[in-house]
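Undergrad: show me the folded form of this:
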Amino acid sequence: MEKTVEKTVEKTVEKTVEKILALLRSNSRITQKEIMSETRLSRRGVEWNLKELKKAGRIRRIGSDRSGNWEMLE
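TA: I've put the predicted structure just below:
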């Protein structure tokens, strides 16, 4: 039972990450608020996912929070 839950959580996280990456690809200037709306994640959930993507070297932020944009590194 535990392994099934782990696999389900892993797949859900994977789908969320892919959704966020797709949003960033389609609009590099997307805001966290817009990501929250599209993914139905909390602000903290969006922040955590973006931090993990940055840590994994998949994205980076260029410029300021207000006028910057996201760059895909993969």
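Undergrad: alpha carbons only for contacts and neighbour counts from here, please
TA: Noted.
Undergrad: just checking, what packs against the host helix or strand of V46?
TA: Assigned by DSSP states H and E, V46 belongs to helix 43-55. Helices and strands touching helix 43-55, by 3 or more Cα pairs under 8 Å, 6 or more residues apart in numbering; DSSP states H and E, are helix 32-39.
Undergrad: stretch 14-32: which residues count as buried?
TA: T16, V17, I20, L21, L23, L24, S28, R29, T31, Q32 (16 or more other Cα atoms under 10 Å).
Undergrad: next up, for comparison:
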Amino acid sequence: MALLSQDNSLSAAALAERIGITPKAVEKHIAKMKAEGILKRVGPDKGGHWQVVEKTD
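TA: Model prediction:
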């Protein structure tokens, strides 16, 4: 989450390299965060960016 907040255009491969896990594991985490409404993709796969959704309770 912190890396995406700093650079929202990072790919799964770039995130995996920085974190030290496999790209497949990053994709699983991203899918879970999208399902929970924490993370949202804005725009196309190429040229788009990730948006961290702020939850207000």
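Undergrad: corresponding residues in structure 2 for the helix holding V46 of structure 1?
TA: Mapping helix 43-55 of structure 1 onto structure 2 (TM-score structural alignment) gives residues 23-35.
Undergrad: that older thread, buried residues in the helix holding V46 of structure 1?
TA: In helix 43-55 of structure 1, the ones that count as buried by 16+ other Cα under 10 Å are V46, N49, L50, L53.
Undergrad: and if you look at stretch 64-74 of structure 1?
TA: Buried, per 16+ other Cα under 10 Å, within stretch 64-74 of structure 1: N69, W70.
Undergrad: check what contacts it and list those residues.
TA: Stretch 64-74 of structure 1 has contacts (Cα atoms under 8 Å, 6 or more residues apart in numbering) with L24, R25, S28, R29, I30, G57, R58, I59, R60, R61, I62, G63.
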